[in-house]
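Visitor: Predicted model and sequence below, questions to follow.
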Amino acid sequence: MENSKIEILERDKIDKSYRWSIEDLYPSEEAFDSDFKKAKEYIQEIRDYQHKLKSKEIILECLKFRDKISRILDRLYTYSHMKFDEDSSLEQSQIMLSNSQWLLQSFEEATSFIEPELISLGKDFLDELILDSKFEDYNFEIKNLIRQMPHILSENEEKIVAKTSLLAFSPSHIYHHLTISDFEFPDAFDSSGKTYPLTQGTYSLYIHNQDRILRESAYKSLFGTYKKHQNTLASTLDMSFKFLNFYSTTRKYDSSIDYSLFSDNVSKKFYKELINIVKSNLKPLHSYIKLKSKILGLKKVRLFDLNVPLFDSERDISFEDSKDIVINSLSPLGKEYIDLVQRAFSERWIDVYENKNKVSGAYSTSCYDVHPYILLNYKGKLEDLFTMVHEIGHAIHSALANKSQPYTKSSYSIISAEIASITNEILLLEFLTRNTTDKTERNSLLNKFLENTRTTLYRQIQFAEFELKISELIDNFQSLTAQNLNTIYDELNKEYYGEFLETDEFSGVEWARIPHFYSPFYVYKYSTGFSCANYFAERILSEDTGSYINFLKSGGANFPLDLLKSAGVDLESLEPVKLTIKKFLEKLKEINSPPAKP
């Protein structure tokens, strides 16, 4: 557990070449203030359109003005949250971010009349707008509005529902305050008796450690605490799903899941078929768990054993070296894509290193009128390389979509976003695996794919099935309790991981640590993204790149499953999922085989 101490620098001590070019958004805070003032005035002006959306001319004028304001707000918010994330201790950055959030809320309120007024004009009139070439930039938005018409309430009912929004977030807020701010965990200890402070953050370090005593101690301390509070946590989850049921029934959906999947135009039938295809292919996962137990020298593994690396092959990779690896691994995507990657490096789209008070983790962010940005905390490890190529996937996706689509069709769904980032990870993994001659490193890379499949396909589908089961309880007027949640979750553990997993008194309460359950029916998107990324990567490595690039360029011009079909990927057929499971089996067989001779 000993690590060399890394000095964290003040931001101004980091070379400018490794800091993002935030000045491309605004060259100064005075320029930011000027746009802020302009947006504030525009928000007042757009209110003048209320009760006037009767003719095509006025409607088009209003929509264009709305988008003009929205583009300024996107730029303001992107700049302010980036300034805050650079150094969260600066009071001016805190104020700037808070003011931008307030302005966004004011804009949402000021423009809330637009959709109800358009709907009041009736389907026939809206169909005319779709066919009018002047409304080409808005045809998908209007089509989607027509879809929502059966679920739109009266004006007074909509106002009542809107007032419940803050209440609906209460279970999530309580959950996060309790588990992040209030929970205190007993220290963990290793095989030598040395103690380690346990937090939500350090837990992920300890369960990857080779010392099984440390892993078990951390596991029992963490989930022992969750179990002490399981009744309260069951109540917050119960209330969260009851709010979901309230919205689904109030808006006349058949079920909670129908309501949740509606925005992406995904059917309940597909969701259930996705679960079924994965559950009918659990044997490969069981074989992998058996391999884990064998390599770790255990008769059976427990939950705290699942994350420990099976092969220890770590090497340092400088940021400069990582750029060459990224470009070479993504070269099958073609010149247009690689040119954008090179621009990301040369034009300082990336904020590379950690500095004092910089936000942790990594992300990509963008607004329509300026190139995307990437935040990293690069430390030179292999995982940092994968994080960078993942975020580059998001950034280039945004760059291509923004260049190819009008503003109204540039924003893409989470399903599409996950495909763009994970495809890059798979291309990098394949590149590194092909180009290593070290058997341990090769096995480590193969194991990374197996772990990614376990955690992103199998585990997320386990979560998806858990959500389906508990939503059906709520829809059938039953309540969620610690007892029935623990039972459902542990039965799924046994089913998904098979005979080589040993459950225990804490394994059933793991549901209580999954924050995604407070954003219901979200996790399946990780599994579909991972599966489609594998499908695209196979085609890209076979020199079929054009359809994938066109998919990225399509942005949010249609629903995600329709965009995939246009790119030749029929997700509803579940072929991408089948291919991913097939690839999982191949890598599992390959992991103990010697590398092929060149």
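Guide: Yep, it's here.
Visitor: From here on, just use CA atoms for contacts and neighbour counts.
Guide: Fine.
Visitor: For the stretch 101-250 of the chain, just list every one of the helices.
Guide: With helices called from DSSP state H, counting those that start in this stretch, the stretch 101-250 of the chain shows them at 114-120, 123-131, 139-148, 155-163, 165-168, 170-176, 200-206, 212-228, 230-250.
Visitor: Which of the three states applies to His371?
Guide: Judged by DSSP: H, G, I helix; E, B strand; the rest coil, the three-state class of His371 is strand.
Visitor: Which residues are in contact with it?
Guide: 349, 399 (Cα atoms under 8 Å, 6 or more residues apart in numbering).
Visitor: As CSV, the helices of the stretch 101-250 of the chain with distance to Asn424 and mean neighbour count would be great.
Guide: Formatted as CSV, the helices of the stretch 101-250 of the chain follow (distance: least, Cα to Cα, whole Å; neighbours: other Cα atoms under 10 Å):
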stretch, distance to Asn424, mean neighbour count
helix 114-120, 38, 16
helix 123-131, 36, 15
helix 139-148, 29, 17
helix 155-163, 40, 11
helix 165-168, 36, 12
helix 170-176, 32, 17
helix 200-206, 24, 16
helix 212-228, 32, 21
helix 230-250, 35, 20
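Visitor: here's the one I want to compare it with:
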Amino acid sequence: MSKQRYEIEEKYQWDLTTIFPTDDAWEAELADLQAETEKTKEFAGHLLDSAKSLLTISETQLGLMRRIEKLYVYASMKNDQDTREGKYQEFQAKAMGLYAAFSQAFAFYEPEFMAITEEQLEAFKAEEPTLVQYSHQFEKLLAAKDHVLSQEVEEVLAATSEIFESPAETFSVLDNASLRFPEIVDEDGHLVPLSHGNYIHFMESKNRDVRQEAYEAMYGTYEQFQHTYAKTLQSNVKVNNLKARLRKYDSARHASLAANFIPESVYDTLVAAVNKHLPLLHRYINLRKKLLGIDDLKMYDMYTPLSDFSTKISYEDALKKCQETLEIFGEDYSAIVKEAFENRWIDVHVNEGKRSGAYSGGAYDTNAFMLLNWQDNLDNMYTLIHETGHSLHSMLTRKTQPYVYGHYSLFLAEIASTTNENLLTEKLLAEVEDDKERFAILNHYLDGFRGTVFRQTQFAEFEQAIYKADQEGQVLTADFLNELYGQTNEKYYGLSAEENPEIQFEWARIPHFYYNFYVYQYATGFAAASALANKIVNGSPEDKENYLNYLKAGSSDYSLNVIAKAGVDMTKEDYLNDAFKVFEARLEELEALVEKGVHL
């Protein structure tokens, strides 16, 4: 059984008192923001009265958003550390309610701003030079002119934002706080409760019976609740399709990608390129089958390491290795890493009720915190350096950009995190002398590539299919979702859906399907990171500087422009093909080690 939170040493818990010293301070800020938000209703109808009016209202809007963001982050993270505590669920609901009121109060902003002419905007900038720093933000607003609705409709959408979030919230509560998995027998013969936090640990077990029992227990539980999960997912899809339709987008995908000014061709190019390279995945799976000595390879055999080399690594050792890896970026970057690792930015260990998985989070005026559910293995060290990549991206952006550009798009986010992963792989391979250890690192890289590029594209393909099905009137029942997911999985892995029936329920446990076309960015990010890591390790000092400038850019330019300046053109297929070349080269190296007898 996982520890209770009070049993975890303080040094392994994030310090949220740096956001608000007490819950009372949080509630005082909530009350103040509620009052401040109420006062802003007088702004409606006056945005373009004068240059001064545009500046005052814009800065008031951003100032309130900055404070609300901080308020929400505290509530959300407090809730995530123990999702069973009703108090912080209430805090989170209050913060969301405030955001809804804020959005409703400023629903006039975009419709009114759309009336401005180019001449008027330039005249306003001349009169109030402070407006110049908002030029890119204004440009992006005007680019979405065709999708901004009347003030009345915008107010309705703002007022219903909490309702629109309910499918994702319901999923989160069900999956993290309510769902209970059965006990299984571990490698030592002990009966232990299965959880989100230890599932992958069991999937990596050398004991096939343990893997099978954990796998069947996990998906057997989701099978019991498949109809509930189908309803929450269908509701989420309908919400996003409705919002896209109301805003005159062709689809929810179009709306989601347009928010970051990403053409849909980037998504389609990814899916096409990955499908073209599926034979590489099948080749790797066949090697896995050979090395494991299993005639009937199953989905629960996909995670166990192919090497018997011990990859157990403590949290402290992982911190040290990550710091050493990231020294390549210089003193300024390393100083922030040191601060994060030593000053309780990280919530490390599993505890009862804690949100599963891992993430980096925070607000413009907070530390860039990280949530982990630590297990002593190589995969968790990669998770640590991945989330550190997000956190350093956040901190460098905030230190460089004003609040209006102090965030980066989701499209850019996964590039920074997976570049760090690639750098760790490069360092480990450069240092290793033992063939068995090299085998283990190559195996980890190939599994990571499979899980990030192939698997996330599989998710992206499934996600696009269910949104399209809903648009065409298909009811997203559990049976429909099971069949579609099973077929998609069979195409990617070459393993019969009929012989792997449990995997058809996997869609039910993927939280990213509630993030509205997020997952494809893991795959594009990893592929771009392959090119960037190569430039950082083998390129010029200018290449490194260009990369750091990308980390500092935030949203001060369009995402594709930001990453192009760092050296990757993501409108073309080349970066994807280059990534598959790295995968194939490392697969060939693994195959060569097998020929030498370096395997189980």
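Guide: It's in. This structure is a prediction, so every number in the text was calculated from the model and none was measured.
Visitor: rewinding a little: and Asp562 of the first structure, which of the helices of the stretch 101-250 of the first structure is closest to it?
Guide: Proximity to Asp562 of the first structure, assessed across the helices of the stretch 101-250 of the first structure by Cα to Cα, is greatest for helix 139-148 (12.3 Å).
Visitor: Could you tell me where the closest one falls in the second structure?
Guide: Helix 139-148 of the first structure corresponds to residues 135-144 of the second structure when matched by TM-score structural alignment.
Visitor: if we can go back for a sec, to Asp87 of the first structure, which of the helices of the stretch 101-250 of the first structure lies closest?
Guide: Nearest to Asp87 of the first structure among the helices of the stretch 101-250 of the first structure is helix 200-206 (20.4 Å), distances taken as Cα to Cα.
Visitor: all helices for the stretch 401-550 of the second structure, in order.
Guide: Assigned by DSSP H, counting those that start in this stretch, the stretch 401-550 of the second structure shows helices spanning 410-431, 435-449, 455-471, 478-493, 520-538, 541-553.
Visitor: Export those to TSV and append columns for mean neighbour count and distance to Arg355 of the second structure.
Guide: TSV is the format used below for these (neighbours: other Cα atoms under 10 Å; distance: least, Cα to Cα, whole Å):
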stretch	mean neighbour count	distance to Arg355 of the second structure
helix 410-431	22	20
helix 435-449	21	22
helix 455-471	20	21
helix 478-493	20	25
helix 520-538	23	21
helix 541-553	20	28
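Visitor: For these, please prepare CSV with the additional fields distance to Tyr74 of the second structure.
Guide: Listed next are these as CSV, based on distance: least, Cα to Cα, whole Å:
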stretch, distance to Tyr74 of the second structure
helix 410-431, 21
helix 435-449, 32
helix 455-471, 30
helix 478-493, 35
helix 520-538, 26
helix 541-553, 24
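Visitor: among those, which is nearest Leu157 of the second structure?
Guide: For the helices of the stretch 401-550 of the second structure, the distance to Leu157 of the second structure is smallest for helix 455-471, at 20.3 Å, taking Cα to Cα.
Visitor: and Gly451 of the second structure, what pairs with it in the first structure?
Guide: Under TM-score structural alignment, Gly451 of the second structure pairs with Thr455 in the first structure.
Visitor: Look up how far Gly201 of the first structure lies from that match.
Guide: Using Cα to Cα, to the nearest Å, Thr455 of the first structure is found at 18 Å from Gly201 of the first structure.
Visitor: The helices of the stretch 101-250 of the first structure: which one's closest to Tyr412 of the first structure?
Guide: Closest of the helices of the stretch 101-250 of the first structure to Tyr412 of the first structure is helix 139-148, at 12.6 Å (criterion: Cα to Cα).
Visitor: And that closest one, what does it pack against?
Guide: helix 114-120, helix 123-131 (3 or more Cα pairs under 8 Å, 6 or more residues apart in numbering; DSSP states H and E).
Visitor: got these as a markdown table, with distance to Leu222 of the first structure columns?
Guide: Formatted as a markdown table, these follow (distance: least, Cα to Cα, whole Å):
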| stretch | distance to Leu222 of the first structure |
| --- | --- |
| helix 114-120 | 47 |
| helix 123-131 | 54 |
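Visitor: Looking at the ones you listed, spot the one closest to Phe32 of the first structure.
Guide: For Phe32 of the first structure, the closest of these is helix 114-120, at 27.7 Å, according to Cα to Cα.
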